[in-house]
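A.B. asks: Return atomic coordinates for the entry below.
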Amino acid sequence: MPAWKTDNDGLIRSVNQTTRTHPCECVVASASRVDLREPVETAPTGRRASDSDLIRLAHGVYLRVCEWNEKSVAERYLSQAKALVKPGSSTIITGEAAAALHGLPLLLRGATIPLANSGLRVKSNPRVRRVRNNILTSDIVELEGRRVTDVPKTVIDICRNASSENGLIAADAAVRGWCTPTELRDTLAAYPHSPGNRRARAIIAMATDRSESIGESLTKGCVLDSGIASLYDGPCILLQQVDFHDEQGFIGRVDFYIPELNLVIEFDGAMKYSVGSVKATEETLLREQAREKRLKNLHLDVLRLCWADVLNGRCVGFLQKVAARQRERIRAGGLVFSSDFGRFREAPLSFKERQLREKRVLARRERACRGGSEVG
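C.D. replies: Below is the predicted model of the structure:
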């Protein structure tokens, strides 16, 4: 019988990786075949899975079903990536898997685990994707003993992948807390012949440090794709994280504001209304209603979008119809926001967030300098 141990990641590993013997006869599922969003509740035989049952994450690597079910979707994805690449391996983790290790937010619907320099046989694992090993040494860092592409390279790889939903999500998160847009552009320029560069360049141009969630990044992408507003130039400018005030004082911060259309756009995630007791939820709803009423008293129109709107692909056409309606109403002499009623301004990134980003940028530059001196 092979020897088994629990590693620092809480995964059950075989000491002898060449063995094919299971640690017990209780393996009920393979992580590569299950939906990351769903718990494992039944074994292939139809019996209900117990706490002692195991789920296979990779060859010779397992996790107890009870621990798997307690994890979030992101944690399950991360566990499988760690199972595939053990510390000290020459394999390089890239793309979404690298982003997860760095702590970048991700939308994990059908996300793969891209690996470079991998000798793994991946035909039996549909979640693993091999990528080219043309990665510069300066773009590789070590996290928890594993070789991982650094944040700028990770974001570029995600943006290049046409099948990934995480391009703008990762780019927004990166420029908010990990790197600068210039670093992203420089990293892209370092790989001039890589496929997908045009797509990556377009996504980087849309990245800002003002998107505070996955939903806001997706909403911004829909607005820009619809053509009703642009970020930096054009007749309609899209503003993010805008503070509004009226004669009573501060009203609140809205996700998006298009002054030329007199339109406020808010992304409503379920978390805002689903955390806490029924009373707390009711209080949240009442606060939101009062806030929206004060915005409407400034003659602003408020459009609320949710996950279903930004994920189903119909949001772009819907936004175009809303924009046409707004223009028609304004041309007809409808009331619009003016400084007579209140004021607004784009809220800057907080000092703490700017400081954290600058610290990470400085650390990356120091690492690059050390690498250059070692080569010299």
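
A.B. asks: contacts and neighbour counts: CA atoms only from here.
C.D. replies: Fine.

A.B. asks: Please enumerate residues in contact with stretch 78-92?
C.D. replies: Stretch 78-92 is contacted by residues 9, 11, 31, 57-59, 61, 93, 97, 100-101, 113, 115-119, 140, 144-149 when judged by C-alpha atoms under 8 Å, 6 or more residues apart in numbering.

A.B. asks: where along the stretch 1-150 of the chain do the helices fall?
C.D. replies: Taking DSSP state H, counting those that start in this stretch as the test, the helices found in the stretch 1-150 of the chain are 65-70, 73-84, 95-102.

A.B. asks: quick one on the thing from earlier: write a ChimeraX command that selects only the buried members of the contacts of stretch 78-92.
C.D. replies: In ChimeraX, this line selects whichever of the contacts of stretch 78-92 come out buried by 16 or more other C-alpha atoms under 10 Å:
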select :11,31,57,58,59,61,93,97,100,101,113,115,116,117,118,140,146,147,148,149
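
A.B. asks: mind checking how far the spatially most central residue of the chain is from I158?
C.D. replies: Geometric centre of the chain, nearest residue: L106, 2.7 Å, by C-alpha atoms, centre = their mean. To I158, L106 is 11 Å away according to C-alpha to C-alpha, to the nearest Å.

A.B. asks: any shared contact partners between these two?
C.D. replies: Joint contacts of L106 and I158 (C-alpha under 8 Å, 6+ apart) are 96, 166, 170.

A.B. asks: another one to check against the first:
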Amino acid sequence: MTKPQFDPTGVVRLRRQLIADGMTDNQITSLVRAKVLKRVRYGAFVDHAVWDDLSPEDRHRVLARAVLARAHTSTALTHVSSIIERGIPLWGFTLDVVHTTRTGPERAGRRQGDWAPHRGVLGEDDHEEINGVVISTAARSAFELTTISDVERSLVAVNRLLHAGAMTMADFMEQVECHQRWPGSLTSDLVLRLADPRLESVGEDRFSYLAYRQGLPKPEPQFEVFDEDGTLVARVDFAWPEHGVFVEFDGKVKYERYRRDGETLDEFLMREKAREELVCLLTGWTCIRITWADLARPERLATRIRGVIAARRKQVA
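C.D. replies: The predicted structure follows:
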């Protein structure tokens, strides 16, 4: 059963609110030491039991509300914080810093350890309200991310936004074209060229980038395999049809997404094995299974893939 989305509305209590409720600073300090209250930033607190139960993403959302509670009213969540607020998965970003931008001409403010106020200004069409807070639009936040990050992490974010339907490729392209003079625009251009809404997970995003970075032939994502009667029997993560090789990514997301109700992990793995064998039987191709650990050693993985492709060429010859 899917856990309902956490609602952070009202969970942050400022020092002045606690004082107004009759507490003293000494009492607040005692409650923090006793782990009844959690100080999320200077002058902002939440129930410790609530904090302990939160994911890193929801802790970031709480921290964001603690920042907004003391920020100028024209402050909006942007960059990483905007994407996290949408519930879009990211990879490789620290979540202990809240990113904001003003929606008006007021100065951005001073950088703090847990708060990065950016100097740009959001236009009227660049922000919206979600979950009770103002955030940059999906396309604007995607572009923003490319200005503070590298290609791989930015590409993951852009692909996740595209796949979720939060924005279109045209939306992102418009943002890139409108901000060509901004620092980081070279990253934006490359991400735009590599982005692909067909990819279904962070792992697939990273493998797609690995193939580009390592100079491998461009694989075809979500390749469909049919049986002798023309019935669709499988859809593999990536394939090089011209080389007779396909790739399946083993990750937690796949296990959670495709396991049937009541199916054990062993039963799921056996079904996956049978599906792989069927694909190999129907196509005569070779399967390469990769994991997150493989992505951490891109050169080694690329060498292995080249070896498999070369072996297939010899078999065909």
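
A.B. asks: which stretch among the helices of the stretch 1-150 of structure 1 comes nearest L305 of structure 1?
C.D. replies: helix 73-84 (23.3 Å; C-alpha to C-alpha).

A.B. asks: once aligned to structure 2, how far is that closest one on average?
C.D. replies: For helix 73-84 of structure 1, the mean deviation from structure 2 after alignment is 1.4 Å (mean C-alpha distance after the TM-score superposition for structure 1).

A.B. asks: Would you mind getting the angle between that helix and helix 95-102?
C.D. replies: For helix 73-84 of structure 1 against helix 95-102, the angle by axes from the mean of the first three to the mean of the last three C-alpha atoms, to 10 degrees is 100 degrees.

A.B. asks: whereabouts in structure 2 does helix 73-84 of structure 1 align?
C.D. replies: Here helix 73-84 of structure 1 aligns to structure 2 at residues 56-67, judged by TM-score structural alignment.

A.B. asks: The aligned residue in structure 1 for D126 of structure 2 and L184 of structure 1, how far apart?
C.D. replies: Alignment note (TM-score structural alignment): D126 of structure 2 maps to D139 of structure 1. Shown here: D139 of structure 1 relative to L184 of structure 1, a distance of 12 Å by C-alpha to C-alpha.

A.B. asks: Please apply the same query to S90 of structure 1.
C.D. replies: Using C-alpha to C-alpha, one obtains 25 Å as the distance from S90 of structure 1 to L184 of structure 1.

A.B. asks: Look at those two and report which has more neighbours.
C.D. replies: Counted by other C-alpha atoms under 10 Å, S90 of structure 1 and L184 do not tie: L184 has more neighbours, with 22 against 14.

A.B. asks: So what touches stretch 232-240 of structure 2?
C.D. replies: 204, 217-227, 245-249, 275, 279.

A.B. asks: give me that answer again for 7 Å
C.D. replies: Applying C-alpha atoms under 7 Å, 6 or more residues apart in numbering, the contact partners of stretch 232-240 of structure 2 are 219-227, 245-249.

A.B. asks: What are the buried residues along that stretch?
C.D. replies: Those would be 234-240, for stretch 232-240 of structure 2 by 16+ other C-alpha under 10 Å.

A.B. asks: those strands in the stretch 1-150 of structure 1, which residues are they?
C.D. replies: For the stretch 1-150 of structure 1, applying DSSP state E, counting those that start in this stretch gives strands covering 4-6, 12-14, 27-30, 54-58, 61-64, 92-93, 113-116, 128-131, 140-143, 146-149.

A.B. asks: Indicate which one of these is closest to R370 of structure 1.
C.D. replies: strand 140-143 (12.7 Å).

A.B. asks: Give me the mean distance between that closest one and structure 2.
C.D. replies: Following the fit onto structure 2, the mean deviation recorded for strand 140-143 of structure 1 is 2.4 Å by mean C-alpha distance after the TM-score superposition for structure 1.

A.B. asks: For that strand, buried residues please.
C.D. replies: For strand 140-143 of structure 1, a neighbour-count test (16+ other C-alpha under 10 Å) marks 140-141 as buried.

A.B. asks: now that strand, how far from the chain's geometric center?
C.D. replies: Between the centre of strand 140-143 of structure 1 and the centre of its chain there are 20 Å (C-alpha atoms, centre = their mean, to the nearest Å).

A.B. asks: Same check on stretch 290-302 of structure 2?
C.D. replies: For stretch 290-302 of structure 2, the separation from the chain centroid amounts to 19 Å (computed by C-alpha atoms, centre = their mean).

A.B. asks: again, but for stretch 224-238 of structure 2
C.D. replies: Here the centre of stretch 224-238 of structure 2 is set off from its chain's centre by 29 Å, with C-alpha atoms, centre = their mean.

A.B. asks: mean deviation of stretch 269-279 of structure 2 from structure 1?
C.D. replies: Stretch 269-279 of structure 2, aligned to structure 1 and superposed, deviates on average by 1.0 Å (mean C-alpha distance after the TM-score superposition for structure 1).

A.B. asks: quick one: contacts of that stretch?
C.D. replies: Residues outside stretch 269-279 of structure 2 that contact it (C-alpha under 7 Å, 6+ apart): V225.

A.B. asks: Identify each buried residue in that stretch, please.
C.D. replies: In stretch 269-279 of structure 2, counting by 16+ other C-alpha under 10 Å, buried: 275-279.

A.B. asks: farthest-separated two in those residues?
C.D. replies: Using C-alpha to C-alpha, the pair of the buried residues of stretch 269-279 of structure 2 lying farthest apart is R275 and V279, separated by 6.3 Å.

A.B. asks: Could you tell me how far the equivalent of E183 of structure 1 over in structure 2 is located from K252 of structure 2?
C.D. replies: Matched by TM-score structural alignment, E183 of structure 1 corresponds to D171 in structure 2. Distance, D171 of structure 2 to K252 of structure 2, by C-alpha to C-alpha: 30 Å.

A.B. asks: These two: which is more packed in?
C.D. replies: Taking neighbours as other C-alpha under 10 Å, D171 of structure 2 and K252 compare with D171 leading, 16 against 11.

A.B. asks: Thought R140 was touching the more buried one, still the case?
C.D. replies: No: counting by C-alpha atoms under 7 Å, D171 of structure 2 does not reach R140; the two are 8.6 Å apart.

A.B. asks: just to revisit the earlier point, among the buried residues of stretch 232-240 of structure 2, which one lies nearest to L161 of structure 2?
C.D. replies: Nearest to L161 of structure 2 out of the buried residues of stretch 232-240 of structure 2 is D237 (C-alpha to C-alpha; 18.8 Å).

A.B. asks: Which secondary structure state does the closest one sit in?
C.D. replies: strand (DSSP: H, G, I helix; E, B strand; the rest coil).
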